[in-house]
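In: here is a sequence with its predicted model. Questions after.
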Amino acid sequence: MRVIVENDYQSMSRKAALLLASQVNLKPNSVLGLATGSTPEGMYQELVEMYHRGEIDFSEVVTFNLDEYYKLPPENEESYHYYMQENFFKHVNLHPENTNIPRGMVEKVETECWYYEEKIRRAGGIDLQVLGIGSNGHIGFNEPGDRLNVTTKLVELTEETIESNSRFFDSLDKVPRKAISVGMATILKARRIILLASGKNKAEAIKKTINGYVDTRIPSSLLQTHPETTLIIDEEAASLL
C-alpha cells in the first residue's frame, strides 16, 4: 500500500487526476471504476480542465460506478446518475453507452446486480478503481459488519451513513435507506486502486485502513491485501498516522 500525503484538498485532487489521466493516456480504452460524494469532485474538475486543454481523451474509455441509491430516480438531483452527469460525464467526450451506473429503480434487483457484474466481466474487469471512504471505513456502500458482500448487491445503509449523507438532502427522512453497491471482491479484483480522503473527520478511518487489522468491521482495511493500492490524502486526513 502506497500512501501519498498532499498539503490540501486541491493538491490531493490534482494528484488523483494526474494518476487517472496517466492510466487513460497509457491505455486509451481503460475501464475505470468511479466513485461519487464530495471528495472526488475536485478530481473530476481537474480532469474536465485537462480534457478542455487537450491533455486527455475519454472517447474509448468505459466507466462503472460503484453504487446508486435504491428507488431514487436517476433524474433526482441527489442520485448518482445526476451527480456523474453534472460533475463529469457531460463535460468530457465519454460516450454515454460506455458509462455504467447501477439502476436503482429496477424491480428485479438480483437480476440487475448479476447483470452489472456480468458487464464488468465482459469489459475485461476494472483497470483503475477510484474510491472514497466513509468515516466508518466503508467504501462504496460496503458497510462495516461481520460479513461483507462479495459481488454487487442491494445493501442496507447504516444510521451513521444515513446521517452523514443527509447533508445532501432536504431532511434526514429523505435519505434512502438502501443502495445497490459493488461488492468488496469485485473492488479488490481491480488491477489498480486509488483511495481519496480529505479532512480530519476521515483521519481515524485512514489510520485504521493503513495501520489497523484487516477487519470486515473496517471494510477499507481489506485494501491492505491488494498489491496495487495508492492512498492519496491531505494532511488533515493523515493527522493520526
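Out: Noted; the coordinates are in hand.
In: going forward, measure contacts and count neighbours with C-alpha atoms only.
Out: Fine.
In: distance of residue 86 from residue 20?
Out: Here the criterion is Cα to Cα, to the nearest Å. By it, residue 86 lies 19 Å from residue 20.
In: residue contacts, residue 61?
Out: With contacts defined as Cα atoms under 8 Å, 6 or more residues apart in numbering, residue 61 is in contact with 24, 28, 29, 30, 31, 32, 94, 98.
In: check which helices and strands the helix or strand containing the first one is in contact with.
Out: The one in question is residue 24. Taking DSSP states H and E as the criterion, residue 24 maps to helix 9-26. Under the contact criterion of 3 or more Cα pairs under 8 Å, 6 or more residues apart in numbering; DSSP states H and E, the helices and strands touching helix 9-26 comprise helix 41-52, strand 192-197, strand 229-234.
In: contacting residues around stretch 25-37?
Out: Contacts to stretch 25-37, defined as Cα under 8 Å, 6+ apart, come from residues 23-24, 56-67, 80, 83-84, 123-132, 140.
In: ChimeraX command for the buried members of those residues?
Out: Selecting only the buried members of the contacts of stretch 25-37 in ChimeraX, with burial defined as 16 or more other Cα atoms under 10 Å, works like this:
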select :23,24,56,57,58,61,62,63,64,65,66,67,80,83,84,125,126,127,128,129,130,131,132,140
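In: now the helices and strands packed on helix 9-26 as a markdown table including mean neighbour count and distance to residue 74?
Out: Listed next are those as a markdown table, based on neighbours: other Cα atoms under 10 Å; distance: least, Cα to Cα, whole Å:
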| stretch | mean neighbour count | distance to residue 74 |
| --- | --- | --- |
| helix 41-52 | 19 | 19 |
| strand 192-197 | 23 | 25 |
| strand 229-234 | 23 | 30 |
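In: those: which one's closest to residue 2?
Out: Closest approach to residue 2 among the helices and strands packed on helix 9-26 is made by strand 229-234 (4.6 Å; Cα to Cα).
In: also this one, for the comparison:
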Amino acid sequence: MEIIILPDAAEVGRVAGAKIASIVAGRPQAVIGLATGSSPQGIYAELARRVQAGSLSFAEARGFALDEYVGIPADHPESYASVIAREVVAPLGFDPSRVRVPDGRAADLAAAAKEYDGAIAEAGGIDVQILGIGSNGHIGFNEPTSSFASRTRIKTLAPKTRQDNARFFDSPDQVPTHCMTQGLGTILEARELVLVAQGAGKADAVAAAVEGPLSAFVPGSALQLHEHATVIVDEAAASGLRLSDYYRYTYDNRPDWQRFE
C-alpha cells in the first residue's frame, strides 16, 4: 500500500486525478470504478480539466459505479444514476452507454446485483477503482462487519452513514435506508485501488484502515489485502497516522518508475 500525504484537499484531487489520468492515457479503453460523494469530487474536477485541455479522453473508457440507493427514482437529483451522469459522464466525456450504475429500482434486486457483478467481469474487470472512506470506515456502502468476500448485494445503511449523507437531501428522513453496493470481494478484484480522504473527520477511519488490524469492523482495512492500493489524504485526514513521517519520506524518494505526475 502506498500512502501519500498532501497539504490540502486541492492537492489530493490533483494528485489522485493524475494517477487516474496516467492509467487512462496508457489504456484508453480502461474500465474505471466510479465513486460518488464529496471525497472524489476533486479527482473528477482534475480529470475534467485535463479533458477540456485536450490532453485526456474517456471516449473509449468504460465506467461502473460503486453503489446506488434502493428505491430512489432514477431521475431524483441525488440518485447515483443522476450524480454519475451529472458529475462524471458529462464533464469527462464518457459515452453514456458505456457507464453502468447498479439498478436499485429492479423488481428482483438480488438478480440485478448478481448481473452487475457479471457485467464487470464481462468488461474484463475494473482497471482502477476510485474510493472514498466513511467516518465509520466503510468503502462503497460496505458497512462495518461486511464480509471481505462479499459481492454486489443489498445492504442496510448504518444510521451514521444516513446521517452523513443527509446533507445531500432536503431532510434526513429522505435518505434511503437500503442500497445496492459492490462488495468488498468485488472491489478487491480491481487491478488498482485509489482511495482519497480529506478532513479531520476521516482521520480515525484512515488510521484504522491503513495501520489498524485487518478487521471486518473496519471495511476499509480490506485495502491491506490488495497488491496495488494507493491512499491519498490531506494533512488533516492523515493526523491519526503513526508512520506519517515514513510515508512522506517514501513519497519524496520515489523511484522514477513509480512516478505518475
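Out: That came through fine. On a predicted model such as this, the values are computed, not experimentally measured, just so you know.
In: more neighbours: which of residue 86 and residue 20 of the first structure?
Out: Comparing residue 86 of the first structure with residue 20 by neighbour count (other Cα atoms under 10 Å), the higher total belongs to residue 20, at 20 against 12.
In: now that one. Nearest residue, chain neighbours left out?
Out: Nearest in space to residue 20 of the first structure, with sequence neighbours left out and distances taken as Cα to Cα, 6 or more residues apart in numbering, is residue 128 at 7.6 Å.
In: surely the one you found meets residue 189?
Out: No. No contact is recorded between residue 128 of the first structure and residue 189 when judged using Cα atoms under 8 Å, the distance being 10.0 Å.
In: now do the strands in the first structure.
Out: In order along the chain, the first structure carries the following strands (DSSP state E): 2-6, 31-34, 62-65, 67-69, 99-100, 128-131, 153-156, 178-181, 192-197, 229-234.
In: closest to residue 169 of the first structure out of these?
Out: The closest approach between residue 169 of the first structure and any of the strands of the first structure, judged by Cα to Cα, belongs to strand 67-69 at 12.6 Å.
In: same list (the strands of the first structure) but as JSON lines, adding distance to residue 107 of the first structure.
Out: Converted to JSON lines, those look like this (distance: least, Cα to Cα, whole Å):
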{"stretch": "strand 2-6", "distance to residue 107 of the first structure": "41"}
{"stretch": "strand 31-34", "distance to residue 107 of the first structure": "24"}
{"stretch": "strand 62-65", "distance to residue 107 of the first structure": "20"}
{"stretch": "strand 67-69", "distance to residue 107 of the first structure": "13"}
{"stretch": "strand 99-100", "distance to residue 107 of the first structure": "18"}
{"stretch": "strand 128-131", "distance to residue 107 of the first structure": "27"}
{"stretch": "strand 153-156", "distance to residue 107 of the first structure": "12"}
{"stretch": "strand 178-181", "distance to residue 107 of the first structure": "12"}
{"stretch": "strand 192-197", "distance to residue 107 of the first structure": "32"}
{"stretch": "strand 229-234", "distance to residue 107 of the first structure": "35"}
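In: corresponding residue for residue 32 of the first structure in the second structure?
Out: Here residue 32 of the first structure is matched to residue 32 in the second structure, going by TM-score structural alignment.
In: for burial, what's the neighbour tally of that match?
Out: Using other Cα under 10 Å, residue 32 of the second structure has 24 other residues around it.
In: excluding covalently adjacent residues, which one is nearest to it?
Out: Nearest in space to residue 32 of the second structure, with sequence neighbours left out and distances taken as Cα to Cα, 6+ apart, is residue 63 at 4.7 Å.
In: now do the same contact list for residue 238 of the first structure.
Out: If you count contacts by Cα under 8 Å, 6+ apart, residue 238 of the first structure has them with 5, 200, 203, 206, 207.
In: so which of those belong to helices?
Out: 203, 206, 207 (DSSP state H).
In: same question for stretch 176-189 of the second structure: list its buried residues.
Out: In stretch 176-189 of the second structure, the ones that count as buried by 16+ other Cα under 10 Å are 176-189.
In: for residue 159 of the first structure, find the nearest of the helices and strands packed on helix 9-26 of the first structure.
Out: That would be, of these and by Cα to Cα, strand 192-197, which comes in at 21.0 Å.
In: mean offset of the closest one relative to the second structure (after superposition)
Out: After superposition onto the second structure, strand 192-197 of the first structure lies on average 0.4 Å away from the residues it aligns with, using mean Cα distance after the TM-score superposition for the first structure.
In: now that strand, how far from the centre of its chain.
Out: Taking Cα atoms, centre = their mean, to the nearest Å, one finds strand 192-197 of the first structure lying 8 Å from the centre of the chain it belongs to.
In: okay, the angle between it and strand 229-234?
Out: Our comparison of strand 192-197 of the first structure with strand 229-234, counting by axes from the mean of the first three to the mean of the last three Cα atoms, to 10 degrees, yields an angle of 20 degrees.
In: and strand 192-197 of the first structure, what does it pack against?
Out: The helices and strands touching strand 192-197 of the first structure, judged by 3+ Cα pairs under 8 Å, 6+ apart, are helix 9-26, strand 128-131, strand 229-234.
In: what sits up against that strand?
Out: Identification of contacts with strand 192-197 of the first structure by Cα under 8 Å, 6+ apart yields 12, 16, 39-40, 127-133, 206, 228-234, 237.
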